[in-house]
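Visitor: predicted model and sequence follow; I will ask about them next.
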Amino acid sequence: MSRFWPRFGMVVGIILILIWCLLPVVWILSLSFKSEDSIINGNPGFLPSEGTFAGWDNYVGVWENDQFRRAILNSIGISLIATVLSVALATLAAYAIARLDFKGKRWVLSIALAIAMFPVVSLVGPLFDMWRAFGLYDTWPGLIIPYMSFTLPLAIWTLSAFFREIPWEMEQAAQVDGATSWQAFRKVIVPLAAPGVFTAAILTFFFAWNDFVFGISLTSTEAARPIPASLSFFVGSDPFNRPASLLAAGAVLATIPVVVIVLLFQRKIVAGLTSGAVKG
């Protein structure tokens, strides 16, 4: 009996946490399958009154919208480019910080962390004026550069912890066998730090995919506007009555790539996050 109550409390706590986390997801799924008339008339409950299959029209309507498809393409392209560039530069910088001794190394990491924690909103105004002067406003590079400015310091901080855990003797053994410093880094160090590289890439991609502030402030057309910002302009035929069901369907479709990535690579994500946290 003494073990019953702790286990019961743990089960109840887990159920409450799941309800708290999944309730918004269930609610937006419910809205995405309801018609506009059902929402306007105040249909209670989670299930649509007109049938689930009728709600698929919302997804078809969103996907057939050129604005939505262009925004998805922008998000995929911008997020992937920002991820590749950030991880590549962060890998080289983190290796230098972990392996080389130079003055101000701790300051570099401290400044990098401070930049990663800097308020995004405070940079929107200066970037708006700069990008208009440089011709980067409403372009892919105009979003990739701000994304990298925040994700690169975080990736450097994450990867430097992994490189410090790799034994220095393994790199020296590769050099003794005839490998150059670059070959030892590329064929020995990087594969061993793969969990950290993967974790940095996932964090970078998620930041770029979910960004709203830069996406809505540094774009004015659908040429480079990503999906979070584009959904805020998706007003339908009547700008005074936003299509809540279509917006919910668009939000669900925009979330699918992130959910798929997490489900496919959840083991690597967890391994990468925990490997850098314990130093043996």
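Guide: Everything's here; your move.
Visitor: drop to CA atoms for contacts and neighbour counts, all remaining ones
Guide: Fine.
Visitor: what comes up buried for the longest helix anywhere in the chain?
Guide: Assignment by DSSP state H gives helix 66-99 as the longest helix of the chain. For helix 66-99, the neighbour count (16 or more other CA atoms under 10 Å) marks 67-68, 70-83, 85-87, 90-91, 93-95, 97-98 as buried.
Visitor: in contact with the spatially most central residue of the chain, which residues?
Guide: Taking CA atoms, centre = their mean, the centroid of the chain lies closest to residue 206, which sits 0.6 Å from it. If a contact means CA atoms under 8 Å, 6 or more residues apart in numbering, then residue 206 has residue 258 as its contacts.
Visitor: and after the longest helix of the chain, which helix or strand comes next?
Guide: helix 105-116 (DSSP states H and E).
Visitor: list the helices and strands that next one packs on?
Guide: helix 140-165 (3 or more CA pairs under 8 Å, 6 or more residues apart in numbering; DSSP states H and E).
Visitor: could you check the helix it packs on and say which residues are buried?
Guide: 140-148, 150-165.
Visitor: on that earlier part again, other SSEs contacting the longest helix of the chain?
Guide: The contact analysis (3+ CA pairs under 8 Å, 6+ apart) places helix 66-99 against helix 140-165, helix 194-210, helix 227-232.
Visitor: nearest to residue 272, of those?
Guide: helix 194-210 (4.5 Å; CA to CA).
Visitor: what angle separates the closest one from helix 66-99?
Guide: Calculated by axes from the mean of the first three to the mean of the last three CA atoms, to 10 degrees, helix 194-210 forms an angle of 150 degrees with helix 66-99.
Visitor: putting a second one here so we can go through both:
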Amino acid sequence: MEKKAGVSFYLFLIVFVFVIMFPFLWVFLSSFKPPTELYGSQAFNWIADHPTLNNYVSVFVDYPFLNYLKNSFIIAASTTIISVLFASFAAYALARLRFRGKSVILGLTLSVTMFPQISTLSPIYIILMHLGLTNSYTGLIIPYITITLPLSIWILVTFFRKIPQELEESAKMDGATLMQTYRKIIFPLAVPGIFTTAILAFIAAWNEYLFALTINTDEAYKTVPVGISMFSGQYSVPWGEICAATVVVTVPLVILVLIFQRRIVSGLTSGSVKE
């Protein structure tokens, strides 16, 4: 009976993973199909009859895709660094320091993420336009921080609360200041949570579309999501190039998550045992 239950569980797990991965798998296989096999009855074939790399070549030759990648990386990386830096200090204060209104501040921080982006787009655009920050990296980094910072604070507060408070009390008894305690004791233990937060912030900034479409209209400052959406022509949609570009953008994120996942697990296991 237990053996049948185990087999059923693994079968369910395989089906579940297949359903989750199906869209990306279909896009990945379609990226190798020539245009003639993307339409009609051949579009439903899993494997292309005449696989080709022309779609990937076209993405980099016929479109300024490298520039899109560069813009997205600069903006997403800058947003992540600034958000995680400020969020780590704010989260530590909310998790450890005693003052009135902590729960209110934390609730307000979380409520910021509940506003739909379209409701804040117009005022943010007007402010950036008057400041002369449209069509620039800074013009996207600022609104992206408003998206990623509240989320980063919320995640890190939860993580800081799990760190034993006895460690801070011991450091205080040894004469360490609050900043020294944070830098030498709390921060090293919080590295797994900071990595997790950085991944989520980076992905959120990397995939954002609405602000990027509205604020940066110059071709030189367009990001990957906006650039891919501009592949479509007036009379045709180059699905092969769109699929290839999607794969190129998604694979580095998957690799990034897998790399950091190892460090997160390693950090959690090494910091979880108190000697």
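Guide: Nice, I can see it. From a predicted model like this one, the values you see are computed outputs, not experimental measurements.
Visitor: quick one: map the residue nearest to the centre of the first structure onto the second structure.
Guide: Using TM-score structural alignment, the partner of residue 206 of the first structure in the second structure is residue 203.
Visitor: rewinding a little: how near is the residue nearest to the centre of the first structure to residue 258 of the first structure?
Guide: 7 Å (CA to CA, to the nearest Å).
Visitor: same question, residue 87 of the first structure
Guide: Distance from residue 87 of the first structure to residue 258 of the first structure, counting by CA to CA: 18 Å.
Visitor: list the contacts for the closest residue to residue 213 of the second structure other than its chain neighbours?
Guide: Nearest non-adjacent residue to residue 213 of the second structure, counting by CA to CA, 6 or more residues apart in numbering: residue 226, 5.9 Å away. By CA under 8 Å, 6+ apart, residue 226 of the second structure lies in contact with 209, 212, 213.
Visitor: from those residues, which land in helices?
Guide: 212, 213.
Visitor: about what we covered before: how far off centre is the longest helix of the first structure?
Guide: Relative to its parent chain, helix 66-99 of the first structure has a centroid offset of 10 Å by CA atoms, centre = their mean, to the nearest Å.
Visitor: superposed on the second structure, what's the mean shift for that helix?
Guide: Here helix 66-99 of the first structure, set against the second structure after superposition, deviates by a mean of 0.8 Å using mean CA distance after the TM-score superposition for the first structure.
Visitor: buried ones in stretch 232-252 of the first structure?
Guide: Of all the residues in stretch 232-252 of the first structure, those buried under the rule 16+ other CA under 10 Å are 234-235, 242-252.
Visitor: swap that for stretch 164-179 of the first structure, please
Guide: 164, 165, 166, 171, 174, 175.
Visitor: how about the helix or strand containing residue 269 of the second structure: buried residues?
Guide: Assigned by DSSP H and E, residue 269 of the second structure falls within helix 239-271. By neighbour count on 16+ other CA under 10 Å, the buried set for helix 239-271 of the second structure is 239-247, 249, 257, 260-261, 263-264, 267-268.
Visitor: that helix to helix 65-96, inter-axis angle?
Guide: 30 degrees.
Visitor: where's helix 239-271 of the second structure relative to the chain centroid, distance-wise?
Guide: The answer for helix 239-271 of the second structure is 10 Å, by CA atoms, centre = their mean.
Visitor: other SSEs contacting that helix?
Guide: Packing partners of helix 239-271 of the second structure (3+ CA pairs under 8 Å, 6+ apart): helix 2-30, helix 54-61, helix 187-207, helix 224-229.
Visitor: mean per-residue distance, the third one versus the first structure.
Guide: Between helix 187-207 of the second structure and its aligned partner residues in the first structure, the average distance after superposition works out to 0.9 Å, using mean CA distance after the TM-score superposition for the first structure.
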